[in-house]
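> Quick check, what structure comes out for this input:
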Amino acid sequence: MTSILMYANWLEQSKTDWWYFPVKKADRCLVRFRGHLIVQRDSGLIAPSTATQRMRDVINFYRWLRANGFLTSDWPLWKEKFVSINFTNAVGFDRTIAVQTTDLAIKNRKLNIEKLEDGLIPVSAEDRDKILEFARDNASWETYLFLMLGFYTGMRIGTLSDLKVETLRRAVPDPQSRDLYKIAIGPGARPSVKTKFGVTGFAWITKPHLELILIYVDSQQRQDRVSKAKEQNKNLVFLTRHGNPYTTGNTEKSSALNVEMHNLRKKSKATGNNFLEGFYFHRSRATFATQLAILLVPIAGVVNALAIIKDALLHKDEATSLRYIKFIERTPAKAKIANEFSRVFLSILSEGRSDDE
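Purely as a prediction, here's the structure:
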């Protein structure tokens, strides 16, 4: 149903009818949607597997429409194909099965893009500051605070949405720094706060950020939302304007925050800024982790930095944390290579122009 919803949203945005199948193949709704998914995949906005699955789901939806007589077309919607897949069964015999597919299917090909945990791509510190400044002036208070906490604590949307007022009030100063506090999160915390894989630990938060969140907790704006909330949700720090949690269950997706981020990107684009293009909330976590690694490695060394990053982001294992360290170690080398390539290439072009002149 998520795939069908994404398809419905695209139909509305592109002003396309779901039954539009003209003679010209390139103009058909499914062909255009396929192209849209490929662009999103190649831009790194969705994973290759997501593009493959969404196209498959939409095609299956149309199979159901045709089978139940809701859609008829004078032209074939797609070309059916059968692909043979060879495999060896449990007792060692080679078997072949035929799988039905179509010419609209999108192959699940991995992109040659360097990504981190959960396929995330960080933004630069400069763009982070621009995003926060723009959100402060153009978004709701809640959206700004979500982004601020994402960028400066690395907590996921599911964790931030489940923060309790007591969680913040019980924050304890870090013994190593008077301006740094720790808040307990995870199923073992009191009160409990949802975390991915049910890991219990501490998230870092600076004193100014903690004070700002506590100001919001006591604000009239939040109290208006609390008045609309169910009793079991009144203690949540963040509630939608209807008094509902931003996420439900164990999901890491928030339709309310997605809508607000979409509106924020539109406002940014309208002002001629592009720093929000392709930005989604979950990238704030990767940005926090990479900036933390940049600060820690020169001071503490790789081994100590690895342990600190693992604790700060509540990773299950060190392999995930190590990706960030390798990422920041490779980045300067890539930048140096790119700059040297540009210098040499531009000098060659300059010499070529001189010869022509």
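> can we go C-alpha only for contacts and neighbour counts from here?
Noted.
> quick one: the strands in the stretch 1-150 of the chain?
80-88, 94-102 (DSSP state E, counting those that start in this stretch).
> Identify the residues contacting the last one?
In other words, strand 94-102. 78-89 (CA atoms under 8 Å, 6 or more residues apart in numbering).
> Tell me how far it lies from the chain's centre.
Distance of strand 94-102 from the chain centroid (CA atoms, centre = their mean, to the nearest Å) equals 34 Å.
> angle of it against strand 80-88?
Here strand 94-102 runs at an angle of 160 degrees relative to strand 80-88 (axes from the mean of the first three to the mean of the last three CA atoms, to 10 degrees).
> residues in contact with residue 85?
Applying CA under 8 Å, 6+ apart, the residues contacting residue 85 are 96-99.
> do residue 170 as well
Taking CA under 8 Å, 6+ apart as the test, what residue 170 contacts is residue 183.
> From the contacts of strand 94-102, pick the one nearest residue 272.
residue 78 (39.6 Å; CA to CA).
> hmm, back to that, sort out which of the contacts of strand 94-102 are buried, if you could.
Applying 16 or more other CA atoms under 10 Å to the contacts of strand 94-102, the neighbour count classes none of them as buried.
> got those as JSON lines, with distance to residue 125 columns?
JSON lines is the format used below for those (distance: CA to CA, whole Å):
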{"residue": "78", "distance to residue 125": "46"}
{"residue": "79", "distance to residue 125": "48"}
{"residue": "80", "distance to residue 125": "49"}
{"residue": "81", "distance to residue 125": "48"}
{"residue": "82", "distance to residue 125": "49"}
{"residue": "83", "distance to residue 125": "47"}
{"residue": "84", "distance to residue 125": "49"}
{"residue": "85", "distance to residue 125": "47"}
{"residue": "86", "distance to residue 125": "49"}
{"residue": "87", "distance to residue 125": "48"}
{"residue": "88", "distance to residue 125": "50"}
{"residue": "89", "distance to residue 125": "51"}
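> Closest one to residue 141 out of the residues you listed, please.
residue 78 (47.3 Å).
> quick one: the spatially most central residue of the chain from residue 208, how far?
Nearest to the mean C-alpha position of the chain, by CA atoms, centre = their mean, lies residue 282 at 3.8 Å. Residue 282 sits 23 Å away from residue 208, going by CA to CA, to the nearest Å.
> Alongside the first, I'd like the structure of this one:
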Amino acid sequence: MIKRAKKLTLSTFVQTEVTTEDADRASRVQLANGSEYFITPVEQLDFEYDEVLGAIQVALPVRFNLYPIVMDSKNVPWAEANIFLLSKIKNSLKVVMSTYTSLASDLVAYRQFLDESEINWIDFPKNKLNRPTYRYRAYLKMLIETDEVAVTTARRRMGSIIAFYRWLHAEGVLIPEFPMWKESDHYIELKNQYGGHYSKHVKSTDISIKSINSNNPYADEIDDGGQLRPLSIKEQKWVLEALLSLANTEMTLIHLCSLLTGARIQTILTFRLHHVFTEIDNPNLFEVRIPVGPKTGIDTKNDKKIVLHLPLWFYQKLHTYALSQRAQKRRQKAVNGDSEDQYLFLSTRGAPFYQSKEDLHRFNKDFSLHHAKTGQAVRQFITEKVVPFIRQRFDAPNFNYKFHDLRASYGMNLTDAQLELVSHGERSLHEAREFVKIRMCHESSATTDLYLQYRSNLKLVRSIATEYDQHLVRLAQTELEVDRS
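Have a look, this model is predicted:
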């Protein structure tokens, strides 16, 4: 069996340094050969909250959960890569470990290339095409051409390796005989959320992988935090019928929450019990507004503060579910038990479907997982249960969807309803646009416009395609008639 470089994830990690026996907080480490040495935790300044004093600066051990380690093909930690990772993490104001896990994966991919190609990663000869950076770029380009990796993935990997070598050079660890790449300065023109233009100075290298942004306004997807496909009303009915037939209460409520509010998966799955614990019975109220984002206990993309608008009937469904024996049994099995701060949605074993940023940031010495919970169970349920059910029940062999498509479906449902009001003169187009923008929590009106234009663009494409197909049919029939004569 061929051994390859790989990434290990440590459930817990505490940085230490070698010290003497009489040092403060020294711990003895006994090796298998009988020798021993002493270590002490490495500390750095951080902030803790005191009920009396508020936020105070204290020295805390450098410690993390779900810490990634880069291993080479000999199953030995790659020292330089791991020190680079640690320096990046320690210099981050707020550690999001998934970011560094991705960086570790990029370093592993590079190490695999080096080991399998037998390339010395610190040797930069005169011929630039033999330098490891240029050879890796050529390798990534080949993977792109053979459709083994996406352009965006290759671009990110190359960027990670450039950052790695920049750090090595800045730290004085690597002073290559010949340049690692050719660098140049230039300015790029950008547009802010208000439509204003500004320039940004960037450094570019000749080994960077360029990707051309080609947003196609006539595609059947919308670029809204990813390429999303709004489900048609018929497809939405298919999904709901499948969920009801599969009889999984949690998955049904999670899907409905996205279809009714446009919330992303991390927002829905980090709802807490106290957010739906208040009983509301007001006949004049038709929706319940729930603030989400920082300091609410509910995560949002980019920590943005927004407000979700839940239909009253759906809020009451969530309230009923929260009080049900089914939900209570799950909470009793969970860490921190049946408390108001517990996640609303839990697995049968009491595990969260998604761990909040706050929970992941908080160090837990008893942490036993080797990966973060980020909604994998929901995606697996869609792939293994919902999609196969729909394909078989409705004879739709090509049907597929991602959970995030439900957000786009909500956006299109909202847009269609607003445009209907515009067509009847009950609302101006500007008012419709602003309403959709606020409900979808878009920072840029340009994203909202994608929803407003989606139906007409798709209709135009299908109309042109149909006309062109009919034109080809007429041409083919004419040629066939000529041949027969």
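> so which of the strands of the stretch 1-150 of structure 1 comes closest to residue 37 of structure 1?
Nearest of the strands of the stretch 1-150 of structure 1 (CA to CA): strand 94-102, 15.9 Å.
> for residue 280 of structure 2, what are its contacts?
Counting by CA under 8 Å, 6+ apart, residue 280 of structure 2 has contacts residue 316.
> That one belongs to a helix?
No: per DSSP: H, G, I helix; E, B strand; the rest coil, residue 280 of structure 2 lies outside any helix segment and is coil.
> what are the ranges of the helices in structure 1?
2-14, 29-42, 48-67, 125-138, 141-153, 157-161, 165-169, 207-217, 220-226, 255-270, 283-312, 318-356 (DSSP state H).
> rewinding a little: pipe the contacts of residue 85 of structure 1 into a markdown table and attach distance to residue 4 of structure 1 per row.
Formatted as a markdown table, those follow (distance: CA to CA, whole Å):
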| residue | distance to residue 4 of structure 1 |
| --- | --- |
| 96 | 32 |
| 97 | 28 |
| 98 | 27 |
| 99 | 23 |
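> just the buried members of the residues you listed?
Here, 16+ other CA under 10 Å leaves nothing buried among the contacts of residue 85 of structure 1.
> From those residues, pick the one nearest residue 340 of structure 1.
Nearest member of the contacts of residue 85 of structure 1 to residue 340 of structure 1, counting by CA to CA, is residue 99, at 49.2 Å.
> so residue 181 of structure 1 touches residue 204, yeah?
Yes: using CA atoms under 8 Å, residue 181 of structure 1 is in contact with residue 204, at 5.8 Å.
> Next, work out how far apart the closest residue in space to residue 28 of structure 2 that isn't next to it in sequence and residue 14 of structure 2 are.
The shortest distance from residue 28 of structure 2 to any non-neighbouring residue, by CA to CA, 6 or more residues apart in numbering, is to residue 38 (4.6 Å). Distance, residue 38 of structure 2 to residue 14 of structure 2, by CA to CA: 15 Å.
> Kindly report the same for residue 310 of structure 2.
43 Å.
> How about residue 79 of structure 2?
With CA to CA as the criterion, residue 79 of structure 2 and residue 14 of structure 2 are 17 Å apart.
> repeat for residue 39 of structure 2
Counting by CA to CA, the gap from residue 39 of structure 2 to residue 14 of structure 2 is 11 Å.
> Compare the two and say which one has the larger neighbour count.
A direct count of neighbours by other CA atoms under 10 Å for residue 39 of structure 2 and residue 14 places residue 39 higher, at 19 against 16.
> Show me what residue 162 of structure 1 lines up with in structure 2.
Counting by TM-score structural alignment, residue 162 of structure 1 corresponds to residue 270 in structure 2.
> What sits closest to that match if chain neighbours are left out?
residue 298 (5.1 Å).
> What number of residues are in the vicinity of the one you found?
Neighbours of residue 298 of structure 2 (other CA under 10 Å): 24.
> Pretty sure it sits against residue 272.
Yes: assessed by CA under 8 Å, residue 298 of structure 2 is found in contact with residue 272 at 7.3 Å.
> SS state for residue 49 of structure 2?
Applying three-state DSSP: residue 49 of structure 2 is strand.
> Distance of it relative to residue 296 of structure 2?
17 Å.
> And for residue 344 of structure 2?
14 Å.
> which one of these two has more residues nearby?
Using other CA under 10 Å as the criterion, residue 344 of structure 2 and residue 296 rank with residue 344 on top: 27 against 13.
> List the contacts of the counterpart of the more buried one in structure 1.
Taking TM-score structural alignment, the alignment pairs residue 344 of structure 2 with residue 237 from structure 1. For residue 237 of structure 1, the contacting residues are 161-165, 217, by CA under 8 Å, 6+ apart.
> Output those residues in JSON lines, with neighbour count appended to each entry.
Formatted as JSON lines, the contacts of residue 237 of structure 1 follow (neighbours: other CA atoms under 10 Å):
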{"residue": "161", "neighbour count": "22"}
{"residue": "162", "neighbour count": "25"}
{"residue": "163", "neighbour count": "21"}
{"residue": "164", "neighbour count": "22"}
{"residue": "165", "neighbour count": "18"}
{"residue": "217", "neighbour count": "19"}
